[in-house]
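Colleague: no sequence on hand, only this structure:
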């Protein structure tokens, strides 16, 4: 309590031999009422520490730690004045009742301590109030933010609901709308994608061919009997509509697209795309093959253009066309399909065209090594031509004897065999025949507009070449005649 510093600048601390002068005590020495020095200690605010020590001794409280003690200015009540008596009594009455004029010395200390804690309590309440006001403002701001986010979330939910409704509508529209109706909007689109002249003809052919297409579902095979059973259904629900399957088949014929490309366009698997194509090409060959037929001589004469009027007995113009194929792995097939004329592995097909540019016959495919005469004789075409008819062909068709055996005449350009130069009559005859025989070349060019036959045919489609050629020839017959008059 003595504020004294030694020579080193540190506070003086008493030892067991240290003594305190009597001028520092109220009574001149330590007494029970004033046991601690409180006067002339060298610093202010001495009485507070003394009162604290007295109060702790009287109430037997542990001394407060200095670091945790809330130090507040003490408010002392001077008891010398009668109007500030904390007991609230009359001073004259106290003097008459008690001969002792002063109160106990501990009372001012107790009152001062009570006033100190009350002031600290008020300050604590004030701090708490300020914190509460601050947190209240922050809570209001957060509440406004929450309200704004709630409104924003509600708006986003409404947008999500609208988008979900739009997606569902688009799904329903996609189910109701076929792929064919999406891309085949005009006759030009139909002609480009399918090779058919008009949109009306496309749907008429679809209605005509669809009932004859065999289902791709094979059913379940019994273990006891090799009989296919259909349990009340025709198989699983098809992934594509009938018009889409028909369009897929025609697009592969017309554009020569690969299976993977078609599968990506129609959103199906590649194996399913192949099965659809093979099913439809077989059915279309059976149904549309009836459009490639041999008419009687009366129909041919009635539809003959003017440029063929001077040939009353002409029946058809024949020629062979070749289709490129991939090189087979088998060496024998490589040799059999090699064409010295095309310098490629090919398949050869005989095509017969009436004077009105209608295809009346298309043979099966033969190996490219076979000659034109062998293909004509093996196809059986000469047996189907009515007797006493005239055929027109290229000079490579050396079938005059075979035609004579069947009472037929063959009209071919004259050759230059054994001569250094053709005669004028031979040149004029060659020109006349070439001007008429060019019709079959133009029709074959129309067949090759189906790019599957114009490009190199995959080896997997070689077993189906006859059906493909038949369908392409039938579709060419739906086109307008090359010579209208």
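Modeller: Sure, I can see it. Remember, it's a predicted structure, so these values are computed and weren't measured experimentally.

Colleague: hey, let's count contacts and neighbours off CA atoms from now on
Modeller: Noted.

Colleague: after the single longest helix found in the chain comes which helix or strand?
Modeller: Using DSSP state H, we find that the single longest helix of the chain is helix 107-176. Using DSSP states H and E, the next helix or strand after helix 107-176 towards the C-terminus is helix 179-183.

Colleague: quick one: contacts of that following helix?
Modeller: Helix 179-183 is contacted from outside by 189, 243-244, 247, 266, using Cα atoms under 8 Å, 6 or more residues apart in numbering.

Colleague: counting contacts, what elements does the longest helix of the chain pack onto?
Modeller: Packing contacts for helix 107-176, counted by 3 or more Cα pairs under 8 Å, 6 or more residues apart in numbering; DSSP states H and E, involve helix 46-59.

Colleague: and the angle from the helix it packs on to helix 107-176?
Modeller: Relative orientation of helix 46-59 versus helix 107-176 (axes from the mean of the first three to the mean of the last three Cα atoms, to 10 degrees): 90 degrees.

Colleague: please point out which parts of helix 46-59 sit buried.
Modeller: For helix 46-59, a neighbour-count test (16 or more other Cα atoms under 10 Å) marks 46, 48, 50-55 as buried.

Colleague: now for these, which pair is the farthest apart?
Modeller: 46 and 55 (14.5 Å; Cα to Cα).

Colleague: next up, a second structure to put side by side with the first:
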């Protein structure tokens, strides 16, 4: 006889029938097994295993932790770091303000699986962290199609309500009244600082001059002499001397010249006689700006460096300081927007380049303007705190 079977009992024994396992009860389920095994208690190691694997209800001791990890409105109310990480906004007050602006335009659905706050949070997480729809579907417990519809709907609502409120061209009086000291000394008549930035596409788009693409306006298409493949989008951004975005163009093919883009985006119509337009590099739009009786100044133009018999080193130092001031206002704003909302770093997914027939604007163009509007709100709060 093998030693293994020699340890079994020789005579029949009566065993208690095992009770169903329920780790949430206070009863200690104990029964005897042959000596080959061992006597165990459910409230011992088994319960820990069940708790870790997620079987059954979560013990009360873990409830506070689960509340902290949840994506509910209560979890964000007193946690500014969590608000900033998931939404890019500085605190819950700004998030609540955005919610207050959007709620009147959000439809109430009877069997909606996401609350209005969760719909906004899901969209901001898409912009902020550039999470995929499948990832968001797992996090919020909904289908991928629900995530897609929610993102497009909330982006459209923010584009029509939030962008006109936060991204606008202020009056000349407001611009000159709040000029920073660095700009006031060198360019007291500065109205806007121009720059361009590009975003790569996930999949190249074929653009034909005879067939307008959703990613550009008709004026831009006319300048394309032959069909070409577009792998990135280009945007013109106008920043106020105070550091807020006041103009964003629609996306155009990356191979379009800066002059063509500025001429067709509608920025020139906002200039007034006597305005000064600053740029770090030459946009070749001096004649277009001059037609509006305004003036274009390129901060890195060295053609006038050594006039009036000034010391070349002093003149070069002044130009370098002036150029740094312009870069600080424009380059920092562009980098801040991209850092705050990772979706703007690209590559842009193909569904976002499809034009919305109701507004004649692509979804990604809306996203760019919404990101600038949210950045302006955050920057305004930052300035208010400094004051």
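Modeller: Received, thanks. It should be emphasised that the depicted structure is a prediction, and the values quoted were computed from it without experimental measurement.

Colleague: quick one on the thing from earlier: looking at the contacts of helix 179-183 of the first structure, which is nearest residue 335 of the first structure?
Modeller: residue 247 (36.7 Å).

Colleague: any idea how far residue 480 of the first structure is from the closest one?
Modeller: Separation of residue 247 of the first structure from residue 480 of the first structure (Cα to Cα, to the nearest Å): 22 Å.

Colleague: more neighbours, those two?
Modeller: The residue with more neighbours, out of residue 247 of the first structure and residue 480, is residue 247; 21 against 12, by other Cα atoms under 10 Å.

Colleague: what's the counterpart of that one in the second structure?
Modeller: Matched by TM-score structural alignment, residue 247 of the first structure corresponds to residue 121 in the second structure.

Colleague: look up the closest residue to that match, ignoring the ones flanking it.
Modeller: Of all residues not flanking residue 121 of the second structure in the chain, residue 87 sits nearest, at 7.0 Å (Cα to Cα, 6 or more residues apart in numbering).

Colleague: residue in the first structure paired with that neighbour?
Modeller: The alignment partner of residue 87 of the second structure in the first structure, by TM-score structural alignment, is residue 194.

Colleague: count of residues packed around that match?
Modeller: Residues lying near residue 194 of the first structure (other Cα under 10 Å) number 25.

Colleague: check the gap between it and residue 136 of the first structure for me.
Modeller: From residue 194 of the first structure across to residue 136 of the first structure, the span is 76 Å (Cα to Cα).

Colleague: likewise for residue 426 of the first structure?
Modeller: Taking Cα to Cα, one finds residue 426 of the first structure at 116 Å from residue 136 of the first structure.

Colleague: neighbour-wise, which of the two wins?
Modeller: Using other Cα under 10 Å as the criterion, residue 426 of the first structure and residue 136 rank with residue 426 on top: 15 against 12.

Colleague: that one touches residue 414, doesn't it?
Modeller: Yes: using Cα atoms under 8 Å, residue 426 of the first structure is in contact with residue 414, at 6.0 Å.

Colleague: quick one, strands of the stretch 151-300 of the second structure?
Modeller: Ranges of strands within the stretch 151-300 of the second structure are 190-207, 228-239, 245-248, 252-253, 276-279, 295-298, based on DSSP state E, counting those that start in this stretch.

Colleague: would JSON lines of those with mean neighbour count and distance to residue 165 of the second structure be doable?
Modeller: JSON lines is the format used below for these (neighbours: other Cα atoms under 10 Å; distance: least, Cα to Cα, whole Å):
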{"stretch": "strand 190-207", "mean neighbour count": "19", "distance to residue 165 of the second structure": "19"}
{"stretch": "strand 228-239", "mean neighbour count": "21", "distance to residue 165 of the second structure": "16"}
{"stretch": "strand 245-248", "mean neighbour count": "22", "distance to residue 165 of the second structure": "11"}
{"stretch": "strand 252-253", "mean neighbour count": "26", "distance to residue 165 of the second structure": "24"}
{"stretch": "strand 276-279", "mean neighbour count": "22", "distance to residue 165 of the second structure": "24"}
{"stretch": "strand 295-298", "mean neighbour count": "19", "distance to residue 165 of the second structure": "28"}
